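>>> starting from these lines, generate the structure:
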Amino acid sequence: MFKSTQALFGGRPRGASPPPQKARQRKRLRSVDRVVDTVSAALERNGQTSKAVNRWFAEMPREEEMLPKDKYTLFDKKEKSYRKSIHKLPKWTRVSQRVNPPGF
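From the prediction side, this is the model:
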């Protein structure tokens, strides 16, 4: 017979990201947007352009344009719902997770 004890039920169940973690994620996304805007403005002042900056503006949505689903989760084909919390990706602060496959 199964007897429930504290040892068997130990550990913290992990669900979605807590609110402070989500706030830090939004702050990181906005800071990247500010850096790209600053670099773009500096290049325009000098009459130059950058292929990478132009590509960023064409392909990447800004933080305010992103859906919450895309801000806090990422696509994973191995997951049951094809999404998992962004903090479960190793080094997730170093990789851009702004673009996900359409429909997922």
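>>> for the rest of this, base every contact and every neighbour count on C-alpha atoms.
Fine.
>>> in stretch 31-39, what counts as buried?
Asp33, Val36 (16 or more other C-alpha atoms under 10 Å).
>>> now it: how far from the chain's centre is it?
16 Å (C-alpha atoms, centre = their mean, to the nearest Å).
>>> do stretch 18-36 as well
Distance of stretch 18-36 from its chain centroid, counting by C-alpha atoms, centre = their mean, is 9 Å.
>>> and if you look at stretch 30-50?
The answer for stretch 30-50 is 22 Å, by C-alpha atoms, centre = their mean.
>>> could you also give me the structure for this next sequence, so I can compare it with the first?
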Amino acid sequence: MFGPFKLTSSVAGGLLWKIPWRMSTHQKGRQRERLKNVDQVIKQLTLGLHVQRCQEKGLTYQEALEKRKKYKPRSKSLRLLNKPSVFPKENQMSSKDKYWTFDKRAIGYRKGLHKVPKWTKISIRKTPQFF
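Predicted structure coming up:
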């Protein structure tokens, strides 16, 4: 249509979302930092629970840190987070797993992690088995 009532893309198709199909290098860097921060938190939690169990057994804080064999957390969910097969660390992940996620509707069954809602708040590290 011509004139003052010319059709625009936002009027024709509704809200126009402009999400690039590829993550920028800055987004990838921040994603790696987030993954490393989560790994550090899990490591500190595991170490803190180890020290707590050692202190229950009568060892001091320094002796607990120097102890060669570390106690595993009693909580099953924390034990699972320490298993690389369930929750791999950032340096153990391939770049495909760091920046892409499984999507059954996408061509090639992968979509950019930045297209997942609230992708900065969740930790998606594993794809389905045999994929």
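>>> which position in the second structure pairs with Asp76 of the first structure?
Alignment note (TM-score structural alignment): Asp76 of the first structure maps to Asp103 of the second structure.
>>> now that match: how far from Tyr109 of the second structure?
Per C-alpha to C-alpha, to the nearest Å, Asp103 of the second structure is found 5 Å from Tyr109 of the second structure.
>>> what does Glu63 of the first structure correspond to in the second structure?
Under TM-score structural alignment, Glu63 of the first structure pairs with Glu90 in the second structure.
>>> so what's the residue count around the closest residue to Lys104 of the second structure other than its chain neighbours?
Distances taken as C-alpha to C-alpha, 6 or more residues apart in numbering put Arg110 closest to Lys104 of the second structure, at 7.6 Å, once the chain neighbours are dropped. Using other C-alpha atoms under 10 Å, Arg110 of the second structure has 17 neighbouring residues.
>>> what sits against Arg110 of the second structure?
By C-alpha atoms under 8 Å, 6 or more residues apart in numbering, Arg110 of the second structure lies in contact with Trp100, Thr101, Phe102, Asp103, Lys104.
>>> what lines up with Ile86 of the first structure in the second structure?
In the second structure, Ile86 of the first structure lands on Leu113 (TM-score structural alignment).
>>> how much space separates the residue nearest to its match when sequence neighbours are not counted from Leu35 of the second structure?
Distances taken as C-alpha to C-alpha, 6+ apart place Trp100 nearest to Leu113 of the second structure, at 4.9 Å, with adjacent residues excluded. The gap separating Trp100 of the second structure from Leu35 of the second structure is 14 Å, by C-alpha to C-alpha.
>>> same check on Leu49 of the second structure?
For Leu49 of the second structure, the distance to Leu35 of the second structure - C-alpha to C-alpha - is 21 Å.
>>> okay, these two: which has more neighbours?
Of the pair Leu49 of the second structure and Leu35, Leu35 is the one with more neighbours under other C-alpha under 10 Å, namely 20 against 17.
>>> the equivalent of that one over in the first structure in helix, strand or coil?
In the first structure, Leu35 of the second structure lines up with Leu29, judged by TM-score structural alignment. Following DSSP: H, G, I helix; E, B strand; the rest coil, Leu29 of the first structure is assigned to helix.
>>> kindly report the same for the one 10 residues further on.
With three-state DSSP as the basis, Val39 of the first structure sits in helix.
>>> what do we get in the second structure for it?
Match for Val39 of the first structure (TM-score structural alignment): Leu45.
>>> for its match, what are its contacts?
Contacts of Leu45 of the second structure (C-alpha under 8 Å, 6+ apart): none.
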